[in-house]
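J.: A predicted structure for the sequence below; I have some questions about it.
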Amino acid sequence: MILAATTNENLANTANVLVYSSMAIYTLAFFAHIVEWVLGSRSKVGRTAAALTGAGAAAKATATVEVRTAEKENGGGTAVLERPKVITRSAAGRRDVPDGPGAAGGTFKGDLYGRIAVSMTALGFLLEAAGVISRAMAVQRAPWGNMYEFSTTFSTVAVGTYLAFLLTKKNVRWIGLPLVTTVLLNLGIATTVLYTDSDQLVPALHSYWLWIHVSTAIFCGAVFYLGAVGTLFYLLRDVYESKVARGVTVGRAWASIMERLPAAATLDKFSYRVNAAVFPLWTFTIIAGAIWAGDAWGRYWGWDPKEVWSFITWVAYACYLHARATAGWKGRKAATLALVAFGCWLFNYYGVNIFVTGKHSYAGV
C-alpha cells in the first residue's frame, strides 16, 4: 500500500485491521440474530382473527376485573390500577393489536442468543469506531473525505444510534438483524469497490465546514435508515394483520416472524417520529452545505448534482411528513412515500458520487 508522506502508515494499517475485525464480529452478530429468530417461539397469545378483532374487548374486560379487585382490596375506596398492557391502534384505525413478544419470541434460548447478538453488535461497533478514529489520526483530518471513509463512518453511526435506542429501553431489538446485514453489505462494498488509500484532502475540502456539514449528513442518513427499516416492517406487518383480520390463511413460518414484530401501529409511529425528529437537522445540513459552497466556490447554489439530489431528498421527506399529518395519507400510502424518500437519499449517497460527474466528484471513486 502506497501512502502519502503526510500519512501515518502504521495508524492507517491499524484502521484497516480494525474495520476488518469489526466485520468479523458483525458476522457473528448476524448468525446470533438468525439463531434468535429461529429458536424464538410464536407468541403464546396466538394472534388469530378472533384475537385481533377482540383484543380491545379483552383488554377492557381485564381492566374491569382489575378495578373491581382493587376496590375490594381497598375496602371499596379508590382503586389502584396496575399499568395496563399497551394495545396500539393501527394508522387506519381498523385494528387494535398488541405488540409481538420480540425476535426471541419469549423463549429463554432465543433471548439468550439475542443478548449475545446485541453484545457482538456492540463489540463490532467499538472496533469500527476505533477504526474510524484511527483513520482520522492517520491523516489528521475528519475521517470522511471520500466514499470509503463516509461509508465506514455512516455504518458506525447507524449502529451507534441503534445501540443508543436500546440503552434508552426502547423496544427496537427487531432492527438488529436487518441492521447488521446491511452494515456488512455496506462495509463489504466500502472495503472492495470504494476503498481509497489514506491521503490528504483536495483544497476545496480544507474547511471547518467539513466537520459540520458532512457529520450532520452522516447522522441524518443513519437515522433515516432506521426509519426506513421501521417503515418496511410496518408495511409487512400491516399486510399480515389485515390478512389475519379477514381470516386469510398465512404461512406458519411467515406468521411466526410477523407475530414477533411490534404491532403495525407501533412500527408506523416509530418511523414517523424518527423521520420527523431528524428532518430539521437535514434542513440544516443543506443550509450548511450552501454556506460552505459560497466560501469554497463563490456561490451558494449552482445546481450541482449533489445539491440537486440533497434538495430532492428534502422535498421527498417534506412531502412524507406533510402527507403523514394529513388524514387521507396515513398508513401504507405515507409509508411508501417514506421509502421513496429514503431511496432518494441512497441515490444521493451512492448514485451521484459513482455515476454522476460534478463538483463533488472528489469522493474517491
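T.: Arrived safely, thanks for sending.

J.: every contact and neighbour count from this point should use C-alpha atoms.
T.: Will do.

J.: buried stuff in stretch 34-45?
T.: Across stretch 34-45, burial judged by 16 or more other C-alpha atoms under 10 Å covers 34-43.

J.: now stretch 315-324
T.: 316-321, 323-324.

J.: tell me the one among these nearest to residue 278.
T.: The nearest member of the buried residues of stretch 315-324 to residue 278, counting by C-alpha to C-alpha, is residue 317 at 10.3 Å.

J.: beyond the helix or strand where residue 277 lies, next helix or strand please.
T.: Per DSSP states H and E, residue 277 falls inside helix 264-297. Using DSSP H and E, the helix or strand that follows helix 264-297 in sequence is helix 305-324.

J.: could you say what helices and strands that following helix packs with?
T.: helix 264-297, helix 332-346, helix 352-355 (3 or more C-alpha pairs under 8 Å, 6 or more residues apart in numbering; DSSP states H and E).

J.: which stretch among the ones you listed comes nearest residue 162?
T.: Nearest to residue 162 among the helices and strands packed on helix 305-324 is helix 264-297 (11.7 Å), distances taken as C-alpha to C-alpha.

J.: just checking, what packs against the closest one?
T.: So helix 264-297, by 3+ C-alpha pairs under 8 Å, 6+ apart, packs with strand 87-89, helix 209, helix 215-245, helix 305-324.

J.: in it, what's buried?
T.: For helix 264-297, the neighbour count (16+ other C-alpha under 10 Å) marks 264-272, 274-276, 278-279, 282-283, 285-286, 288-293 as buried.

J.: does residue 134 belong to a helix, a strand or coil?
T.: Secondary structure assignment for residue 134 (DSSP: H, G, I helix; E, B strand; the rest coil): helix.

J.: grab the nearest non-local neighbour of it.
T.: Excluding its sequence neighbours, the residue lying closest to residue 134 (C-alpha to C-alpha, 6 or more residues apart in numbering) is residue 15, at 5.1 Å.

J.: next, the one to line up against it:
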Amino acid sequence: MPVNETLSQYSDWSYTTATAVYVLALVFFLIEQSFGAKGRVAAERSKARTRELVGAGGPPAAESVTPATPSPAGGRAERIGRMGVSLVVLGALLHLAALVLRGLATDRVPWGNMYEYIMAVTFIAVATWLVVLRKFEVRHLTGFMLLPVVILMFVGGTALYAVAAPVQPALQSYWLWIHVTAAIIASGVFMVPGVASICYLVRSAYERDETRFARFAPRLPAADVLDRVAYRATVFAFPLFTFGVLCGAVWAESAWGRFWGWDPKETTAFVAWVVYAAYLHSRATAGWRGTRAAVINILGFAVMVFNLFFVNLVTAGLHSYAGVG
C-alpha cells in the first residue's frame, strides 16, 4: 500500500511541535526549580528553627517567630510549574497524534525503525510520568524527566529520522505488534525509575551530609519518595519486559529457526533482564533499599540505553535492520 504523504507530513509536524512544547515545559520547570524551591526550603528551615526554640523552652512560636510566608516570586514560580504540567499534557497529546498519524500514513504499527521506536518509547515515558504525577508529589522532578525525553526526541528527529515507508520483509509479522510493543512499553516505563534512582543518589547523599549537593539536592523530592517511585515503576515494567523477551525468542524461532542465538541485541536484552531481576530480588529477599538498590536500577537503565543506541547503530547482527531507516 502506498504511503499517505499528507498524513506523514502531519505526523512530522506533530512530532516537531511536541518536541518544542516539551522544551518550553522544561524551561518552565527550570524556572520553578530555580525560584520556587528556595522559598520552600527557607520555610522548612524556619519551621525547624521554631521547633528548636519551643523545644528548648523558648517563647511560643506565635510570639517569637513570624511564620514564613511564600514570597511573590516563589508563588509565581509555583504557578509556572503548574503551567509546565499543562504543557507536558499538551505535548503528550501532540506526541500521540504524531504516532497515530504515522501509523495511518503507512498502514502499519508506527514503530518499524529507530525514529519511530524512539517516538513511541518517549511517549510511553511521558505518559508514565503523568501517571506518577497523580500518585506522588514529584512535580519538581519533571524537568529531570523531560531532559532525556527531549534529547532522545531531538536525536530521533534529526540523526535517526526516517521517511514513512513500509517495513522491511523481516518485520512484516504479527509479532511486530506483540514483541516490539511490549519492548516499547517496558523501555519507556524504565526511563522513570532510571531518572528517579539517579536523583535518589543525589538526595540521599545530601540527607547524610548537608554539605554535599547543597545547592541542588534540597530541590528534589524526599529520598523515600524517589525510592518508592523507582521501585513501583520497575515492578510494573519488569513483567512486560520479560514478556517481550520471551516473545522475541518465539519470533526468532519462527524467523530464524532458533529461539536464542546470542545476537548482540538478544544478549544485551538478557543482561538488562538479569540486572532488573537482581534489583527486584534484592529488594524482596535481602531487603536491599536505598543506595545499593538505586545503583542496580541505574545499571539496568544504562544497559537499556546501551542496547537502544550502541547495539542498534554500531554492532552488526540479525537485528541490524532496526537501525536508521
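T.: Everything's here; your move. Keep in mind the model is a prediction, meaning the values are calculated, not measured.

J.: how about residue 339 of the first structure, what's its partner in the second structure?
T.: Counting by TM-score structural alignment, residue 339 of the first structure lines up with residue 298 in the second structure.

J.: look up how far residue 124 of the second structure lies from that match.
T.: Here residue 298 of the second structure is placed at a distance of 19 Å from residue 124 of the second structure (C-alpha to C-alpha, to the nearest Å).

J.: cool, and residue 272 of the second structure?
T.: For residue 272 of the second structure, the distance to residue 124 of the second structure - C-alpha to C-alpha - is 19 Å.

J.: equivalent analysis for residue 312 of the second structure, please.
T.: From residue 312 of the second structure to residue 124 of the second structure the distance is 20 Å (C-alpha to C-alpha).

J.: same question, residue 167 of the second structure
T.: Distance, residue 167 of the second structure to residue 124 of the second structure, by C-alpha to C-alpha: 22 Å.

J.: these two - which one has more neighbours?
T.: The neighbour comparison of residue 167 of the second structure against residue 124 (other C-alpha atoms under 10 Å) goes to residue 124, with 24 against 19.

J.: what lines up with that one in the first structure?
T.: Match for residue 124 of the second structure (TM-score structural alignment): residue 157.

J.: with residue 139 of the second structure instead?
T.: Aligned counterpart of residue 139 of the second structure in the first structure: residue 173 (TM-score structural alignment).

J.: likewise for residue 169 of the second structure?
T.: Counting by TM-score structural alignment, residue 169 of the second structure corresponds to residue 203 in the first structure.

J.: if I pick that match, what's in contact with it?
T.: Taking C-alpha atoms under 8 Å, 6 or more residues apart in numbering, we find residue 203 of the first structure in contact with no residue.

J.: what of residue 328 of the first structure?
T.: Residue 328 of the first structure makes no contacts at all, as judged by C-alpha under 8 Å, 6+ apart.

J.: distance of it from residue 311 of the first structure?
T.: Distance check for residue 328 of the first structure against residue 311 of the first structure: by C-alpha to C-alpha, it reads 25 Å.

J.: same deal with residue 178 of the first structure?
T.: In terms of C-alpha to C-alpha, residue 178 of the first structure sits 28 Å off from residue 311 of the first structure.

J.: swap in residue 268 of the first structure?
T.: Counting by C-alpha to C-alpha - residue 268 of the first structure and residue 311 of the first structure are separated by 25 Å.

J.: for residue 257 of the first structure, same thing?
T.: Distance, residue 257 of the first structure to residue 311 of the first structure, using C-alpha to C-alpha: 37 Å.

J.: next: residue 361 of the first structure.
T.: Distance from residue 361 of the first structure to residue 311 of the first structure, by C-alpha to C-alpha: 18 Å.

J.: those two: who's more crowded?
T.: The neighbour comparison of residue 361 of the first structure against residue 311 (other C-alpha under 10 Å) goes to residue 311, with 19 against 16.

J.: need the counterpart of that one in the second structure.
T.: Alignment note (TM-score structural alignment): residue 311 of the first structure maps to residue 270 of the second structure.

J.: now do the contacts for its match.
T.: By C-alpha under 8 Å, 6+ apart, the residues touching residue 270 of the second structure are residue 245.

J.: what about the helices in the stretch 101-250 of the first structure?
T.: Here the stretch 101-250 of the first structure has its helices, by DSSP state H, counting those that start in this stretch, at 108-139, 147-167, 176-192, 209, 215-245.

J.: against the second structure, where does the longest one fall?
T.: It stands for helix 108-139 of the first structure. Helix 108-139 of the first structure lines up with residues 75-106 of the second structure when matched by TM-score structural alignment.
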